[in-house]
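Trainee: got a predicted structure here, sequence first:
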Amino acid sequence: MMDEEKLKRILDNAPSENEKWDFKAHWHEDKGELLRDILNFSNTVHHEDCYIIFGVSDDDGKIIGIENDDNRRNRQNVQDFLRGQKFSQNGYPLTDVTTFSLNNHEVDVLTIFDTDDIPFFLERDYKPKKGRQLRGGLIYSRINDSNTPRDQSTTDAQMEKIWKKRFRLDISVQDRFRYQMLFPNKWSKVVNSETTSYVWNEDSNYVIKIVPDPEEESRVKFEAFSYSQIDKRIGWNEVDFIVNGTQITYNLTNYLDGARLEVGSPDLGVFDDINMNTHSYYYLQKGRWNSRVTEFLYCRLGIDIGSMENAELAMQAFKKDIVIYSSEDERKLIEHKMASSWENISDGFIPTKEELNNMTSDLKSVSWKNESNFNWNDYAVQAIEQHKIAQYINEEMLKK
């Protein structure tokens, strides 16, 4: 999704255009041309959203605004327009319209969301009341900064890339694996002794295998990401991702709240304050293996056992103790803000005496540490700070 900082980075390149964005001084008067532009960007062969930015001159990149544009459209206008067309397959390009105020002007950004379900093309001719018609059956696709001519289909070479994208033949085996995990109902469960496996129904060479973690005995039995659970003890498994009998990668998982929920082990986020003191917390980032495993195993609970009541409560508690980022850029931005503002907000992360006593008691009850000299107090202080950092980011910075 477009935000102001991303828009400013794109505008720094104006008037240069490419296969990801285009500048328009005004909204289209000709609906056929609007439809053609959307189709060209919908059928791009990269894996990113595309943008048409209105209110910016494509001659010199100057912001001129669209506040007085009679042809201006909003999100609903565009979606209703696309929904009313006869496309060759079920569905239509998904879009959004966002307005930004820049240099005392309003700029509209039409986002065309990336999808692998291409190509989109018209099944029959589109004949607008005003403007030129578009012929059905033609496949448009943006190449560099050029659209396909309105009376032609895209090149054979581009068409080959489009079909490779549709069937995920243009991405790595790791990316294909992660994509398939978005469909947990398309995997079959196989249980063998201590091993639970999931096999991809459309290609049995893809296997997710969950096995006991061989190093579990040496691992901690509590982390801050189980702070809000009723049963704070955590356990460990290993999940292997296998293609054609070869393990392409693996991840650790944690079972929480008495094994009511299993999640991909979160990543540890860190940042330094102005005094170079390091602070940490736990997070998941969408699209990564541990995030995808978390989503997959949670959905499989509903498929495999039918009841989600206990798992839902455990998942709600888990989300209180971690941050879920949509991208690497978002994580870096938030950590930078936390570091730069820490001096002003740090008092809010100091545990109260009651919190510290309760946490120390909880940690001792987990009792994986039997050493008499183990510093329970320091560990409790760290766990409380990690929990409070995640809570603060969610409530104050990400507004979750």
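Mentor: Nice, I can see it.
Trainee: can we go C-alpha only for contacts and neighbour counts from here?
Mentor: Will do.
Trainee: what ranges do the strands span in the chain?
Mentor: 21-24, 50-54, 95-102, 105-112, 187-192, 195-200, 206-212, 235-243, 246-256, 261-264, 267-272, 278-285, 323-325 (DSSP state E).
Trainee: A further structure is provided below for comparison with the first:
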Amino acid sequence: MNRDKLRNIIQELLNTGCEGTYWDFKEDYTDCREDKLIDIICMANNIDGCNAYLIYGADDNGTVKGIENTTYSRYTTKSLTEFLRSKPFAGGYVPKTEVQVIEINGHELDIVIIYNTRNTPYYLDEDFSSSHDIKKKLFAGSIYTRVNDVNTPRKQTANYEHTEYLWRRRFGLDMTPSQKLLKLLDNVKEWSETTWDIDRHSYNLYSPEYQIEVLDSVDGYETLGYFYDDERMLCAPLKLKYLTTTLYETELWYMDMGRCLIPKPERCYKIENNLFYYYIEIDSLSGKLLPLFAYGRYQCNNRSGQQMPVLMFKNEDNRHEFEDWVSKNQKLKEKYIKTISENAIFQHIKSKEERNGTPQCGVLQVALSFAYYRKWIEVKK
């Protein structure tokens, strides 16, 4: 999550002066593993259906005390992930978490983000009692959640209403048709096979009322096309339907004169950084559609399997992280431009573009953006 966005969220929660169903203030850490685990399970099973936050370094009233002087081991994303993966979660469903450190009022706060998913309810299939204290023990099969600012008692389980809500989320019974269609796209293997050239129709094998339909294609033009062997491309309206109702509309691009298919990516112009790039956010509609046309991959390749300059991001926050990194590394621009311009393959790409007249934002800007992106991915590893 973007740090500035997270800081704003946490500041708003601190300003409430109290704890709630999806946020909890912790003045300090504890060595009790059962306490740590139940806090995370309750947050992962929150009945608001949203991201949840454990805020270390603030008292119960939301007053910032800071966590920088704690004598306990502080969470990191790695240590928390390892802690959770070693626990007996039923079905192997483990809460998705991240740890970030932010600064407020001159103090550090450790923020444990428990991401909202549809894998609820999270519960254990074995008893857990690391300290062997019967009062701390977590019981197999018990579904723990949180009502207002109170966790479910350890010897109990969530009430019927909340338990039903959590299971309905798991099976998508609380979803609108639009929401369910997006969820169905998460599993490529559950859609009927098609070639997308003659037979331009696919349906979900288990819910055939959900369908994907591609209409007739027409000639198209995009700077991206020059990076393929044949710069000619076609584009066709793509509709996602529930019965006879169209829920979503986008385009399918037939790149390399139809040899490579991609759902329409977004474009971003950053004139101040001389950047122009195509991108797909994995949590967007195009991101969910991409594996259907790219043989299960989250990557756009040419016919030889080489990656094309369509930048892939987890989400919008992830893309903004990339843009911030580019802004801080402008010193690399001249080096990249020189390397790109001297590359024989790029010279061939550039010559194809020049035949049609070089646009204001063209292949050099796309190639430069892609060079920055590959370096950013390398640095993040």
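Mentor: Sure, I can see it. If you're wondering where the values come from, they're calculated on a predicted model, not measured in any experiment.
Trainee: coming back round to it: out of the strands of the first structure, which comes closest to Gly348 of the first structure?
Mentor: Shortest distance between Gly348 of the first structure and those, using C-alpha to C-alpha, is found for strand 278-285: 13.6 Å.
Trainee: so which elements touch the closest one?
Mentor: The elements that strand 278-285 of the first structure packs onto, with contact taken as 3 or more C-alpha pairs under 8 Å, 6 or more residues apart in numbering; DSSP states H and E, are strand 267-272, helix 289-304, strand 323-325, helix 376-392.
Trainee: can you mark which positions in that strand are buried?
Mentor: Applying a neighbour-count criterion of 16 or more other C-alpha atoms under 10 Å, the buried positions in strand 278-285 of the first structure are 279-285.
Trainee: kindly reformat these as TSV containing distance to Asp108 of the first structure.
Mentor: As requested, those are exported to TSV (distance: C-alpha to C-alpha, whole Å):
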residue	distance to Asp108 of the first structure
His279	39
Ser280	38
Tyr281	37
Tyr282	36
Tyr283	33
Leu284	32
Gln285	29
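Trainee: out of the residues you listed, which is nearest to Asn74 of the first structure?
Mentor: For those, the residue nearest Asn74 of the first structure by C-alpha to C-alpha is Gln285; the value is 30.7 Å.
Trainee: which of the helices and strands packed on strand 278-285 of the first structure is buried the deepest?
Mentor: With neighbours taken as mean count of other C-alpha atoms under 10 Å, those reach their highest mean count in strand 323-325, at a mean of 22.
Trainee: that strand maps to which residues in the second structure?
Mentor: Using TM-score structural alignment, strand 323-325 of the first structure lines up with residues 311-313 of the second structure.
Trainee: quick revisit: for Pro119 of the first structure, find the nearest of the strands of the first structure.
Mentor: strand 105-112 (13.7 Å).
Trainee: same for that closest one, what does it pack against?
Mentor: Applying 3+ C-alpha pairs under 8 Å, 6+ apart, we find strand 105-112 of the first structure packed against helix 31-42, strand 50-54, strand 95-102.
Trainee: which residues are in contact with it?
Mentor: Strand 105-112 of the first structure is contacted by residues 1-2, 38, 41-42, 49-56, 63-67, 93-101 when judged by C-alpha atoms under 8 Å, 6 or more residues apart in numbering.
Trainee: before we move on, back to that, ok, average deviation of the match of strand 323-325 of the first structure from the first structure?
Mentor: Stretch 311-313 of the second structure differs from its equivalent in the first structure by a mean of 3.1 Å after superposition (mean C-alpha distance after the TM-score superposition for the first structure).
Trainee: residues contacting stretch 194-212 of the second structure, please?
Mentor: By C-alpha under 8 Å, 6+ apart, the list of residues contacting stretch 194-212 of the second structure from outside reads 181, 184, 190-193, 213-215, 238-243.
Trainee: picking up where we left off before, and the helices and strands packed on strand 278-285 of the first structure: which comes nearest Asn357 of the first structure?
Mentor: Taking C-alpha to C-alpha as the criterion, Asn357 of the first structure comes closest to helix 376-392 out of those, the separation being 8.6 Å.
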